[in-house]
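> Based on what follows, work out the 3D shape:
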Amino acid sequence: MNVKEFRPYLFSGDIRDIVSPPFDTITVEQEKKLRSAKYNITALSLPEYGNSGITLQKLINKWITEGVIYQHDKDIILILKQVFYINKEAITRYGIISLVEIDDMLKAHENTFEKNVLERKKVMKELNGEPEPIFVVVPDNGFDKMIRRYSNNLEKVYEFEEPSGVENYIYFLDDPDKINKLKETLRNDRGIVADGHHRTQAIIDLKKESGDIFWNYAMAYITSIYDNGLMIGGVDRLVYRINFEENLPKLRNLFDITVDRAIMDDDEIRVYSKGIFYRLVAKQFAIDETFGSGPLISTEIINKILFRDGMGLNNNDIETKVGYIYNTTDAINAVDMHECDFAVIVPPWKKDVFLKMVLEGSVFPQKSTYFYPKIPSGIAIYLKPS
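Here you go, the predicted structure:
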C-alpha cells in the first residue's frame, strides 16, 4: 500500500468547536448542536443545500481568505492517539492520517448504495477535496509500535475529548527519515477499507470521470487491525412499517427461534420487538438453499433469509424500510420509543474471521461492520491545489 505525506488544511479555531463524528454517524440531536458552532466541519462534510446561494467552493474559499482554515507549511503525517475506556480499563489506539493511493493494494470489503456514492461525489466535487478521512486497517503487527515510538518524541498539537468519552491527541510528524520508514513499513501491506466505502467509491468515480491525478489519493486514517484498541461491531437494523410478530409463523420455518430475557454474549442474530428479544438461528436447509457452501455473514443471513425469504422484502424495500444504527442501546430505545417497529441486533465480529474472509475475497452487504472508536472529522482537510 502506497502512503505519502501531505500538506493538510487545518482549522485555526478551537478544535473542540470544529470536530464532529463522521458525517454518516451523526444523530439529529448532534447535528443541531454541531451546526450551532460558527465554523464546524459539518458545514463542509454535511452541507445544507438551501437558498443561501453559497456553494461549498465559495464557502471554503471564504474560510481560507478569512483565515478560518490554512494550509500547513510542511509535508507531514499526522499521528492520532486515542484513549477510551471499557469497564473502567483505559485502552489506547495509535494510527496515522496520511494520503493513501487508490489502487489494487487498497481493498473495499462492503458493497455500497448508489445514492450515497452520488451524494459523496457531489460534496467532494464541489469542495475540490476531501473533508474527512476514510478509515483503513492493515494486517501489520508492528506498525502501531513504530507510531507509538515516534509520538513519544513529539509535542501534542491538538488535544480534545469527544462527548462519547474518547480522548484524542494529535501529533505532527515531519521528519523525512521517519516518514520514509513508515511508508516502507506499509508498502507491501494490503489496506482494507474499514469505514468510508461510499467515499472511496466516490473518489474512484471522480478519478475515472475527470482523469485528474488529484483523485489518485484519498486522505486516510490507518491503523493496525491487531491493535488492542480496534473494535469491530455489527451494525444494527431498524425496521419500519413491518410487524415482526405477524411474520413469525413463516420465520419459524426458516429459523429456530427462542425468546431471551436480554442479549447474550454469543454470535447469534437477535430481533427486539415489543420488549422481547428473539434469538434467530437459521436452519441448515435455509442456509444450504441460499448460500451453499462457504463462510456465513450475519448480514447476508439477515438480508436474504430474514428479510427476503421470511418477510418478502425486495431490494427497494430494504433501502426504504430499513435504517442503520451503531449502538445497540440506541436501537433498543428506538423500539421502546416507537420510533421503529423492531430492531435486528447484529453480533460483533471476531478479527481473525473478518480478516480471513476479506483477504479471501469476500464482499459483505452494506453496513456489515462498525469499526470503533471512529475518527473525528475536522482534524485535517485535503484540498486540491488552487
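> from here on, contacts and neighbour counts on C-alpha atoms
OK.
> Now L186. Nearest residue, chain neighbours left out?
Computed as Cα to Cα, 6 or more residues apart in numbering, the closest residue to L186 that is not its neighbour in sequence is M1, at 5.9 Å.
> right, I mislabeled it, should have said I325
Nearest non-adjacent residue to I325, counting by Cα to Cα, 6+ apart: D236, 5.4 Å away.
> which residue is nearest the middle of the chain?
The C-alpha lying nearest the average C-alpha coordinate of the chain belongs to D195 (Cα atoms, centre = their mean; 3.0 Å).
> pretty sure it is in contact with P133, am I right?
No. In this structure, D195 is not within contact of P133 by Cα atoms under 8 Å, at 9.2 Å.
> What's the separation between the residue of the chain most remote from its centre and I147?
Among the C-alpha atoms of the chain, the one most distant from their mean position (Cα atoms, centre = their mean) is that of P249, at 36.1 Å. Relative to I147, P249 is positioned 55 Å away (criterion: Cα to Cα, to the nearest Å).
> Same check on K125?
In this structure, K125 lies at 33 Å from I147, with Cα to Cα as the measure.
> Same question for D103.
To I147, D103 is 24 Å away according to Cα to Cα.
> Settle it for me: which of the two has more neighbours?
Neighbour comparison, D103 and I147: the larger count goes to I147, with 20 against 13 (by other Cα atoms under 10 Å).
> outside of the helix or strand harbouring that one, which residues touch it?
According to DSSP states H and E, I147 maps onto helix 143-151. Identification of contacts with helix 143-151 by Cα atoms under 8 Å, 6 or more residues apart in numbering yields 79, 94-96, 171, 173, 178, 182, 185-186, 223-224, 227.
> gap between it and the chain center?
23 Å (Cα atoms, centre = their mean, to the nearest Å).
> following that helix, which helix or strand shows up next?
Once helix 143-151 ends, the next helix or strand along the chain (criterion: DSSP H and E) is strand 158-161.
> and that following strand, how far out from the chain's middle?
Using Cα atoms, centre = their mean, the distance from the centre of strand 158-161 to the centre of the chain it belongs to is 21 Å.
> Next SSE downstream of that strand?
Past strand 158-161, heading to the C-terminal end, the next element that is a helix or strand (DSSP H and E) is strand 167-173.
> Now for L59: which residues touch it?
Contacts of L59 by Cα under 8 Å, 6+ apart: none found.
> what's the burial count for T27?
Using other Cα under 10 Å, the number of residues around T27 comes to 11.
> What count of nearby residues applies to M124?
The tally of other residues near M124 (other Cα under 10 Å) stands at 21.
> Mind giving me the packing neighbours of the longest strand along the chain?
Across the chain, the longest stretch assigned as strand under DSSP state E is strand 89-101. Identification of packing neighbours for strand 89-101 by 3 or more Cα pairs under 8 Å, 6 or more residues apart in numbering; DSSP states H and E yields strand 3-4, strand 77-86, helix 143-151, strand 217-224.
> Proceed likewise with the subsequent sequence, for comparison:
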Amino acid sequence: MAKIHPFKAVRPTRDKVSLVASRSYQSYTQSEREARLDYNPFSFLHIVNPGYRYHKEISGKERYGLVRNRYLEFKEDGTFVQDESPCFYIYRVVNREKRVFTGIVAAASTEDYKNNVIKKHEDTIEYREQIFKDYLKTVGFNAEPVLLTYPDSDVISNILKKYTNTRAEFEFTTTYRDTHYLWLVEDQNDIKAIQDEFTQMEAIYIADGHHRSASSYLLSEDCENDASVKESYQSFMSYLIPESELCISEFNRLVKDLNGLSKEQFLLKLDQMYRIENRGHEWYKPSKKHHFSMYLDGEFYSLYLRKTHYNFTNSLSELDTHILYITILKPILGITDLRNDDRIDYGYDKHNVIEMKNRIDSGEFAVGFGLVPVNVDEMKRISDEGLVMPPKSTYIEPKLRSGVTIYEF
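All right, here's what the predicted structure looks like:
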C-alpha cells in the first residue's frame, strides 16, 4: 500500500522557468557552467554553486548555508513563488527522439521507504547519505525528485490524459531540444482518485535517486522526536512514472589494461567461459541477454556465455552486469571494486560504441565491453529478492530539470 501526497510546490514564475531550470550540476562541463553563471542570473546553478559570486569554491556546512541564502534571495526577488494549496504536478518530457515521458510529481512517504513499500535495487554509501542528509536539513528544500516507477494504471492514465489535453502551466524547450511541460492537479476528486489507486499497489520501485531517498529517510528519523519539526520531513519529492514509459539504457565498461596478460593469453582465458567470434572491423552490439560485445586491439568480438559452465541461482546471477563482473572483470582483469578502481570507467547512450572505440584506439583504455540494457522486470526482481545490482548497471530516463518544482521542509 503506497502512500503519496500533494504538496505546495515552490516554483519559478511562468516567464522565468526556462531560465531557472537546470540539469544536475555534475552534468555540465566547467565551461558550460561558467557560461550559464556569467550570462543567466536566474539559473538554478546560482543556488547550488553559491561561491561563484565570490570566485571561489566553497564546500561543507559553509556552502550549505550559502545555498540556503541564495534560495531565499530567489524567493524574495519573486523568481520563486509557493503555490497556495497542495497539488499533484503532472510533468511531461518529450525528448529529441520524440519519446514521451509523463509522470506525477508528488511527496512520497519515508515510512514506505523504511517498510520496503518503496523498493531499492542499489546499495548506497553511508557517508554520502549523511552528507546529503545534513545538506537537506540546512537548506530546507529538495529541488530534484527521486524517480519512482509504478505498475501501469488505467485510472491514473485517464486522469493524466484529461490534464495533458489542456494548456500546460509551463512549457519550455531546452538547448538539448527536450520539451518540458507541467500541469497542476488541484481538483480534490482527482487527487483522491490518484491516491486511492496508489494504495492498491503493494510496492513501487526506485528507478533513480537511491542516495536522495536514503538521505530523506535519515532526515525523517532525525526529526521524528522533535515536536517543532513539520510533517514535511516525513516525505520526499518524487517523480512517479508508469513502468511502460521508463527508459533504461546500458552502461558499457572500459578497462585500462589486461592485468598483465598478452592479448592471446586474455582470449584463451575468455574461451573458458565464452564462445568467441572475431567480428573484425564490423561494428557489433549485442542483442540478447548473456551476449556481450568486446572491442580489443582494433577489432570487435562477440562473446556468448557458455551456460553449461555457469550456475544461475537467483535474479542477480542472471544479470548481465553481474555475469561480466563474476566471469571477466574480477577473475581475469583483477577489478574487484567497481566503484573506486580507477582502471575501470563507464559510458552510456546510443553513441557510446563510437566513444568506446575511440578511447581504446587512442590508447587510453585496452578493452571495452558492451551489454544489453537491463529491463524493468529484471530491476523489479532484484528489488523483490532484496538483492543489489552492481554499480552502473542502469542509465535511466527521463531526467528532469532541477528547480521546476521545489519541495520545502
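> Any chance you could compute the TM-score here?
Comparing the two superposed chains by TM-score structural alignment, normalised by the length of the first structure, the resulting TM-score equals 0.84, with 377 aligned residues with a Cα RMSD of 3.1 Å.
> what's the burial count for the equivalent of the residue nearest to I325 of the first structure over in the second structure?
The equivalent of D236 of the first structure in the second structure is N252 (alignment by TM-score structural alignment). A total of 26 residues lie near N252 of the second structure under the criterion other Cα under 10 Å.
> buried set for stretch 167-179 of the first structure?
Residues of stretch 167-179 of the first structure classed as buried by neighbour count (16 or more other Cα atoms under 10 Å): E167, N168, Y169, I170, Y171, F172, L173, I179.
> show me the contacts for the third one.
It stands for Y169 of the first structure. Y169 of the first structure makes contacts with L80, K81, Q82, K156, V157, Y158, E159, F160, as judged by Cα under 8 Å, 6+ apart.
> 7 Å - rerun?
With contacts defined as Cα atoms under 7 Å, 6 or more residues apart in numbering, Y169 of the first structure is in contact with L80, K81, Q82, K156, Y158, E159, F160.
> Now for the spatially closest residue to the third one that is not a sequence neighbour: which residues touch it?
In this structure, Q82 of the first structure finds its nearest non-sequential neighbour in N168, 4.7 Å apart by Cα to Cα, 6+ apart. Contact partners of N168 of the first structure, counting by Cα under 7 Å, 6+ apart, are L80, K81, Q82, V83, E159, F160, E161.
> Tell me the counterpart of N168 of the first structure in the second structure.
Residue-level alignment of N168 of the first structure against the second structure, with TM-score structural alignment as criterion, gives H180.
> Okay, its match and E231 of the second structure: tell me how far apart.
In this view, H180 of the second structure and E231 of the second structure are 30 Å apart by Cα to Cα.
> corresponding residue for P151 of the second structure in the first structure?
Mapped onto the first structure by TM-score structural alignment, P151 of the second structure lines up with P139.
> whoops, I mixed them up, Y233 of the second structure
Matched across to the first structure, Y233 of the second structure falls on W215, judged by TM-score structural alignment.
> Counting neighbours, what do you get for the nearest residue to that match once chain neighbours are set aside?
Spatially, and ignoring its direct neighbours in sequence, W215 of the first structure is nearest to K207 (5.0 Å; Cα to Cα, 6+ apart). Residues within reach of K207 of the first structure, counting by other Cα under 10 Å, total 17.
> and K207 of the first structure, what element?
Secondary-structure element containing K207 of the first structure, defined by DSSP H and E: helix 197-210.
> and if you look at Q130 of the second structure?
helix 126-139.
> List the buried residues of that helix.
E129, Q130, F132, K133, D134, Y135, L136, K137, T138, V139.
> Mind giving me the packing neighbours of it?
The criterion is 3 or more Cα pairs under 7 Å, 6 or more residues apart in numbering; DSSP states H and E, and the helices and strands that helix 126-139 of the second structure contacts are helix 60-76, helix 210-222.
> let's go with 6 Å and repeat that
Counting contacts by 3 or more Cα pairs under 6 Å, 6 or more residues apart in numbering; DSSP states H and E, the secondary-structure elements packed against helix 126-139 of the second structure are helix 210-222.
> superposed on the first structure, where does the helix it packs on end up, distance-wise?
Here helix 210-222 of the second structure, set against the first structure after superposition, deviates by a mean of 1.9 Å using mean Cα distance after the TM-score superposition for the first structure.
> helices or strands up against that helix?
Helices and strands touching helix 210-222 of the second structure, by 3+ Cα pairs under 6 Å, 6+ apart, are helix 126-139.
> residues in the first structure aligned with whichever helix or strand comes after the helix it packs on?
Past helix 126-139 of the second structure, heading to the C-terminal end, the next element that is a helix or strand (DSSP H and E) is strand 141-142. Correspondence between strand 141-142 of the second structure and the first structure is established over residues 129-130, with TM-score structural alignment as the criterion.
> what's the offset of the matching stretch from the middle of its chain?
Its chain's average C-alpha position is 17 Å from that of stretch 129-130 of the first structure, according to Cα atoms, centre = their mean.
> quick one: it to the second structure mean distance?
For stretch 129-130 of the first structure, the mean distance to aligned residues of the second structure following superposition is 1.7 Å (mean Cα distance after the TM-score superposition for the first structure).
> Which strand or helix spans L280 of the first structure?
For L280 of the first structure, the enclosing helix or strand under DSSP H and E is strand 276-282.
> what range in the second structure matches that strand?
Residues 299-305 of the second structure are where strand 276-282 of the first structure lands when matched by TM-score structural alignment.
> Mean deviation, the matching stretch versus the first structure?
In the superposition with the first structure, the average deviation recorded for stretch 299-305 of the second structure is 2.9 Å (mean Cα distance after the TM-score superposition for the first structure).
> so which helix or strand takes in the aligned partner of D309 of the first structure in the second structure?
D309 of the first structure is assigned P331 in the second structure as its aligned equivalent, the criterion being TM-score structural alignment. Counting by DSSP H and E, there is no helix or strand that carries P331 of the second structure.
> What is the burial count for the aligned residue in the second structure for N188 of the first structure?
Under the alignment (TM-score structural alignment), N188 of the first structure pairs with Q200 of the second structure. When counting by other Cα under 10 Å, one arrives at 11 neighbours for Q200 of the second structure.
> In the first structure, what sits opposite V404 of the second structure in the alignment?
Across the two structures, V404 of the second structure finds its equivalent in I379 of the first structure, going by TM-score structural alignment.
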